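Chemist: Everything below, folded, please.
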Amino acid sequence: MFILPVNVTADIERLMRDFLWSNGEFKRGKAKVNWADVCRPKAPLDACWSLRKILHIRSSVAGFIVKQLGNGTSTSAWYDNWLPCGPIGNIISYRDLYEANFSKKEVVSDIVGNDVWNVPNEWLDKYRIIFDNDPPILVNNKDDVCKWRTMYAKLTSFSVKVAWQDLCDEWVDVKWAKLVWFSQCVPRHSFITWVALHSKLKTPDKYIVVNHQFAQGCPFCLTQKASHNHLFFKCDYPKGVWNYFKMLGNLDFAPDEWYGIIEFLEKRPINKSIWSIIQRLILGACVYYVWQEINLRLFQNKSRPMNDLVKIIKKTIMLKLAGLTIKKSRQTKPTFELWNLKENGDFGLNLNDD
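Modeler: Model (predicted):
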């Protein structure tokens, strides 16, 4: 209901930035993604703004607000937007209004009568952009109505949704948004995947070489440049992890490199089916745990066999699936068997004891 003070919102945003980028400690850190991009919606949405907020941007809103004339008695002759050229008070000088014995209070019915302009004759030549238009036809028993003119010049009733869509910057829909953010996702997996999709994970190829460890490149093969595309999932170790879950995720024809995988998944149906959910869980979990393994090798000199990492990822996804309520379908039975899950009544899943 009330606009927060600037200092309060700045402090809140600082806390959120520190939480995301400062390794769990509230200290100044280097952000990997611009804060303006962090705050952008995943797709153009019908986000809701209060009328009070709109009033703060009234200069931007004014051109969209149009008066549709009825009897012309509630529309300002000078300041409302009722002609194609816009408010005529922006064109006619105040001196001319004063010399013609007009005030600022006239309504449209004061300057239009019997389908003619009731204005000084010299105005007809001086302000042709206005008065070359035929005067509006007023209807005595009809009220003036305030309308919203969209960016496509369509007159419609005002709504916050329509205003938001017209006033916000035009953003191209993010095709991969639903691959990352969905109701069944694991948030920490989605966050790392989101950063990876912005190519902002600090992979070894982005480090300034300060020791031989980073000079070695990929922490798995030690020979190739450790780029996003190599680490997810062209290198043998992450590729082996990815190929294992391609079989479990009905992704037999998916590529083995980052950009190809994302393009492949974008073209597949993204919905609430069991396979769609599993495929997105696999993507997030594989990216998250491969990234975790990369950091273990770089910073802690630890490593895990591929089979161990596969078991961790599989167990994580199974636990997530076991907590979901899933309707039976032709797809569910073979899925349960493949993932070693059992039905719990008509809905829901449990892990098998074995």
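Chemist: contacts and neighbour counts: CA atoms only from here.
Modeler: Noted.
Chemist: I'd like to know which elements the lengthiest helix in the chain is packed against.
Modeler: Identified as the longest helix of the chain according to DSSP state H is helix 274-299. Judged by 3 or more C-alpha pairs under 8 Å, 6 or more residues apart in numbering; DSSP states H and E, helix 274-299 is in contact with helix 177-180, helix 187-197, helix 236-248, helix 306-322, helix 332-338.
Chemist: Nearest to T9 among the ones you listed would be which one?
Modeler: helix 187-197 (23.1 Å; C-alpha to C-alpha).
Chemist: Show me which residues of the closest one are buried.
Modeler: 189-194, 196-197 (16 or more other C-alpha atoms under 10 Å).
Chemist: to compare against the first, here's another:
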Amino acid sequence: MWNLVSFQPQVEQQDSWVWTKHASGKCTIKSAWEQNRRHSPPDDGSRLIWHKWHVPRHSFVLWLAARGRLRTMDRLHGLPHQQCVLCNDQMENHNHLFLLPRPFSATIWQELAGRAHLTWPSVPWVQAWGWVVERCSSTNVATQRLVGLVLAAAIYHIWQERNEGFMIITSA
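Modeler: Now for the predicted structure:
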């Protein structure tokens, strides 16, 4: 068995740890993260959502909205009230909350479009998100980052207003 060992112990030398996943031989949080995370190419829109100027809570809500994962009334099971808490007229979903011509969100989009000199398509939420991603996330231009900031802030504040209405309904 000892013939299979190809090194001789160095009794006079102190033992040391060597992290082979980093050039310095030292373990860093970054090198451990890179070793353990699942590597995949960034998806469409990630540059629009996550960049050095982003507001973390705005980006997080936009990230959920872009995937249709906000807890809108159509996604909450077992609640007797599934109407939109802002208009109390239609079933609440991402399209209704963020895009359909309604007094609350329509006013926000018109105001933002006018101030930012943007046109916004009148299509369902998933298509609108694809439209924005196609036009604004391909390069690292400041104006495109600003579009991402404006979009994230608008979605965040519409969602906050919805949650205020939701709290009133559930506490009543």
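Chemist: one step back: is it possible to export the buried residues of helix 187-197 of structure 1 to CSV including distance to F233 of structure 1?
Modeler: What follows is the buried residues of helix 187-197 of structure 1, written out as CSV (distance: C-alpha to C-alpha, whole Å):
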residue, distance to F233 of structure 1
H189, 16
S190, 17
F191, 18
I192, 15
T193, 13
W194, 16
A196, 12
L197, 14
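Chemist: ok so, going back, the helices and strands packed on helix 274-299 of structure 1: which one's closest to P269 of structure 1?
Modeler: helix 177-180 (10.4 Å).
Chemist: Quick one: residues in contact with the closest one.
Modeler: 42-43, 190-191, 193-194, 265-266, 270, 280, 284 (C-alpha atoms under 8 Å, 6 or more residues apart in numbering).
Chemist: coming back round to it: relative to I208 of structure 1, which of the helices and strands packed on helix 274-299 of structure 1 is closest?
Modeler: Going by C-alpha to C-alpha, the one of those nearest I208 of structure 1 is helix 187-197, 19.4 Å.
Chemist: TSV please, covering the helices and strands packed on helix 274-299 of structure 1 and showing distance to S59 of structure 1.
Modeler: Converted to TSV, these look like this (distance: least, C-alpha to C-alpha, whole Å):
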stretch	distance to S59 of structure 1
helix 177-180	33
helix 187-197	36
helix 236-248	53
helix 306-322	49
helix 332-338	55
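Chemist: among those, which is nearest D18 of structure 1?
Modeler: Closest among these, using C-alpha to C-alpha: helix 187-197, at 14.9 Å.
Chemist: which strands and helices sit next to that closest one?
Modeler: Checking 3+ C-alpha pairs under 8 Å, 6+ apart, helix 187-197 of structure 1 ends up next to helix 177-180, helix 274-299.
Chemist: of those helices, which approaches Q213 of structure 1 most closely?
Modeler: Closest among those, using C-alpha to C-alpha: helix 274-299, at 7.3 Å.
Chemist: Provide the angle between the direction of the closest one and the direction of helix 187-197.
Modeler: 70 degrees (axes from the mean of the first three to the mean of the last three C-alpha atoms, to 10 degrees).
Chemist: Ignoring the adjacent residues along the chain, who's closest to the counterpart of A285 of structure 1 in structure 2?
Modeler: Structural correspondence for A285 of structure 1 with respect to structure 2 (TM-score structural alignment): A153. Distances taken as C-alpha to C-alpha, 6 or more residues apart in numbering place H58 nearest to A153 of structure 2, at 5.7 Å, with adjacent residues excluded.
Chemist: Just tell me what that neighbour corresponds to in structure 1.
Modeler: That one, H58 of structure 2, aligns with H189 by TM-score structural alignment.
Chemist: Surely its match is in contact with V287?
Modeler: Yes: using C-alpha atoms under 8 Å, H189 of structure 1 is in contact with V287, at 7.4 Å.
Chemist: Could you find the closest non-adjacent residue to D252 of structure 1?
Modeler: Nearest to D252 of structure 1 is K246, by C-alpha to C-alpha, 6+ apart, at 5.6 Å.
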